[in-house]
Structure formats: C-alpha cells, structure tokens
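Student: Next one to model:
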Amino acid sequence: MEKTGGYGADLLGLMMSQSKEQGTVNVTSNASLSTEEIIDECKTFYFAGHETTSVRLTWSIILLGIHQDWQEQGRREVLEICGRNNYPDADCLSRLKIVGMIINEALRLYPPAVSLPRQACESMKLGRLSIPAGTQLELPILAIHHDPALWGNDANEFNPGRFGEGIAKAAKHPMAFMPFGTGPTICVGLNFALLEAKLVLAMILQKISFVTSPSYTHAPMLLVTLKPQYGAQIIFHPLD
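Tutor: A predicted model of the protein is given here:
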C-alpha cells in the first residue's frame, strides 16, 4: 500500500497524508485537503456513520420494547439460525429475514435523515413542472414514509410484516422507501450500515429481553437526525 506519511493506512491517515499543510502533495492538486476540510470530513463520518447507526438502533429497541410480539419473533429467528452462544457470522446475518424487516420498519417510521436536499444543476422539466437551474429541492422522506396513499391505512403503525416480500413490494410504489436516499447519490454506506445494525440487534436479542419503561415519553425530535427528545428508557433482563 502507498505510504501515508506516518499517519497510518486508514481513511483518516490517508486524508492527513494529503493535507496541504504537510507539503506532501502539490497544494494546487484537487486531492489535497486543508486541516479545516479534514475536520469537516470527520464530522461527516461521525454523523453519517456513528450518529445514524446509533439512532437507528435506538428506535429499533424502543419499538421492540413496545411491541413484544415482534421482539419474540425476532429472537426466535436469531436463536434458530445463530444459536444462543455463537456470534452471528455473515451466513447467519444473510438469513435473518425478520430482523431485517424490523430494522427496515424502524427506518421507515423514524428515518435518521428526514429529508433529501437536491439542487438542479441545469434547467429541466419534471412532469408538468419547469425547474430553473439552481433551484433548491427538498424531498420529504419522513412524509413519504408516512403517506397512507403509499403505505395503507396503517402507515403510522409499526408493522414489519409489510416488508415480508422485500422493499420493492412493501409500498404501492417501489421507490417509496428511501432512508438512505436514492439515485446515483444514494448513501455509499448503505450495505455496511444495515449489516452493522442487524449484527448488533441480533446479539442483543440473543442475550437480553427488554421492555420500554413506563417513564418513557414518546417525543421524536429533529436535531441533525431524528431522535427521541427525552431519551430511550428501556428495562433490560438477561435471558435465562
């Protein structure tokens, strides 16, 4: 691997080795980064990686704490496929259909990113609309995910079963589910994020049962991502 100037070969190290301040590359190169740019990239990694995964799992735990029937279905699947004492491996995770359905439904109800901003690079036609170049567009993911015209009269209810035949058939339009965005700029970390969430949730279901505490107050709040305003009060019990 190419040397990274003593900063290591991980992503941060590669960016540091390209820093304009280090003089390791031509400062006019498009590949060079300033310290401020590196800090901004790290912030992006945190919010797009750690923050979104944390919120995704938090809502999944809250919803399963409320809906004990789905928690039991998910746990039964995990124990049948992965066992009680084995860490879930790649083969196990690929077979956890119900766990995947639970995560998708949590993402539908409470997507970490509630909207998708876009800007028209050039003038264009969208159906009967004429959109001038430079127009800022906002795609309301949260509203689309709760639209009864797309998801049915139970659009506001937790029902992972709607994903039983896959994402494309979960709603009346195959593109109605977009927690990671859509199109050519869809989140590059989509597969990793879903794999990470499925792994953590499976390991929790293996060892722990839980219920939402009576002190929990349901109050979704948008603060960069969509999160519970007063936290997630959950009562955990180790499985016998």
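Student: rest of the way, CA atoms for contacts and neighbours
Tutor: Noted.
Student: which residues touch residue 163?
Tutor: When contacts are counted by CA atoms under 8 Å, 6 or more residues apart in numbering, residue 163 touches 101, 104, 105, 169, 170.
Student: Where is the longest helix in the chain?
Tutor: Selection of the longest helix in the chain by residue count, based on DSSP state H, yields helix 190-207.
Student: Can you spell out which helices and strands pack onto that helix?
Tutor: The criterion is 3 or more CA pairs under 8 Å, 6 or more residues apart in numbering; DSSP states H and E, and the helices and strands that helix 190-207 contacts are helix 52-66, helix 68-82, helix 90-94, helix 97-109.
Student: Please render the ones you listed as TSV that adds mean neighbour count and distance to residue 11 to the earlier fields.
Tutor: Putting the helices and strands packed on helix 190-207 into TSV (neighbours: other CA atoms under 10 Å; distance: least, CA to CA, whole Å) gives the following:
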stretch	mean neighbour count	distance to residue 11
helix 52-66	20	19
helix 68-82	18	32
helix 90-94	13	24
helix 97-109	23	27
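Student: For the comparison step, fold the sequence that follows:
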Amino acid sequence: LVEQVLNFMATGHDTTASALTWATLALSQNPHVVERLRAEAEPLYRRSSPLAFSDIEHLHYLDCFLREVVRVYCPVSGIPREAIEDVIIAGQLIPKGTIVMPVPAVIQHNPTIWGEDASQFDPDRWDRISGTASESTYAWAAFGHGPRACIGKAFAMLNFKTVILALVAQYNFEPLRDEKVEVVNPSGQLRPKGDLWMRVSKAI
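Tutor: Next comes the predicted model:
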C-alpha cells in the first residue's frame, strides 16, 4: 500500500507539475503557439456548458502541443526496468535480474529518429513525422510502454490539456530573460534550475 501511495504521489503529481512548468516556458517563447491553441479552442470557450472529455480529445493542435512538450522537456529522467531473462543488446549481455534505466530524453532528442531539428520545439512536427518516429511506439517514450506503462497516462494527459486550455484562454506569456534554461534532476523529474522569469498578463 505504501509503495502504491508513493507511486501515485511521485508520478501523479510531480511529473504533471514538471510538464506544466515546461509548458509555460514553451508558451512564453512561442506566442504563435498560444494563438493557435486559443483559436482551436475558441468554440469551446464560447459555450456555457461544461467541457466533456470528448471535447478536449478532439483538439488536435492541443494534442500536438502536449506531445511536443513531453518530447522536448521529458518530465522523467529514467524508467527503471528489470530484465526477466538474459538478453544481448548491441553486443552487451544484460543478465536476468539486472535493473536497467532507459532514458526517454535520449530517444526523444535523437536526430536519427526525429530529424536534425530534434532539439527544437515545434508542435507541427507531429503532422509530418515519418520513419521511426511514426512507426515505433518507443520513439515517444515518456510514459513507458507495454504491461508496465504508466497507468495514469490518460488521466495525466487530460489534466495537462485542461490546465493549458484554462491558461491560454486567460493569459499571455512573455519571457523576461533571453537565456538558456539549465535542467536539474532533484527527485527523478527534470526541472529548471532556478526560476523561470516571465511576464504573465491578462489576455484581451
């Protein structure tokens, strides 16, 4: 029970908070993305009825934005896995019982998979990806895959999208410092080193 509680606290709270932190950075550095998100959701903003799950799921650009945030700014530093049998990978024997730590960010920034602009933030890439990036489910690996994949993936994505919809509906974001943001890994989640300086103003 304790392990389950710790798991939900770490993966259900910290990772979502980390992803949303990076999302605000992306919004501040890409005002055209804010406008695209706002325009796509405009029909929903005018409605008086509460949003339904299906409403949010049909927002294509919002989905591309989420996937690109998690790809470029992967919230988790590694996903531990135990080898259930001896296996050889790239000529290296990994004995049964060995704990290995795949690092999603390495895969998600690999130019062989994502192109020479792999480190650039571009939600539109999800409409033009091809090759391994589109064919392999492991190219976008932040939530893991297989029977041990993140149990809260759908819920986390819904939470993220709901918060982003609320933010872009009400606010504009502008960076106050034109500098490279350093990344730290204090507790398994990748976070900015220090504060993110930006001006947040009410959207007209």
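Student: what's the TM-score for these two chains?
Tutor: Scored by TM-score structural alignment, normalised by the length of structure 2, the superposition of the two chains gives a TM-score of 0.88; 201 aligned residues with a CA RMSD of 2.3 Å.
Student: Reformat the contacts of residue 163 of structure 1 as JSON lines; add distance to residue 182 of structure 1.
Tutor: JSON lines is the format used below for the contacts of residue 163 of structure 1 (distance: CA to CA, whole Å):
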{"residue": "101", "distance to residue 182 of structure 1": "19"}
{"residue": "104", "distance to residue 182 of structure 1": "15"}
{"residue": "105", "distance to residue 182 of structure 1": "17"}
{"residue": "169", "distance to residue 182 of structure 1": "16"}
{"residue": "170", "distance to residue 182 of structure 1": "16"}
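Student: residues in structure 2 aligned with the longest helix of structure 1?
Tutor: Residues 153-170 of structure 2 are where helix 190-207 of structure 1 aligns, with TM-score structural alignment as the criterion.
Student: For the matching stretch, give me the average deviation versus structure 1.
Tutor: The superposed stretch 153-170 of structure 2 is, by mean CA distance after the TM-score superposition for structure 1, a mean 0.7 Å from where its aligned residues fall in structure 1.
Student: Pull out the buried positions in that stretch.
Tutor: With burial defined by 16 or more other CA atoms under 10 Å, the residues of stretch 153-170 of structure 2 counted as buried are 156, 158, 160, 161, 164, 165, 167, 168, 169.
Student: related to what we said a few turns ago, pick the one among the contacts of residue 163 of structure 1 closest to residue 12 of structure 1.
Tutor: Taking CA to CA as the measure, residue 12 of structure 1 lies nearest residue 104 of the contacts of residue 163 of structure 1, at 30.5 Å.
Student: What lines up with the closest one in structure 2?
Tutor: Checking TM-score structural alignment: residue 104 of structure 1 goes with residue 67.
Student: can you check residue 52 of structure 1 too?
Tutor: With TM-score structural alignment as the criterion, residue 52 of structure 1 pairs with residue 15.
Student: That match: what's its closest spatial neighbour, skipping adjacent residues?
Tutor: Nearest non-adjacent residue to residue 15 of structure 2, counting by CA to CA, 6 or more residues apart in numbering: residue 75, 5.5 Å away.
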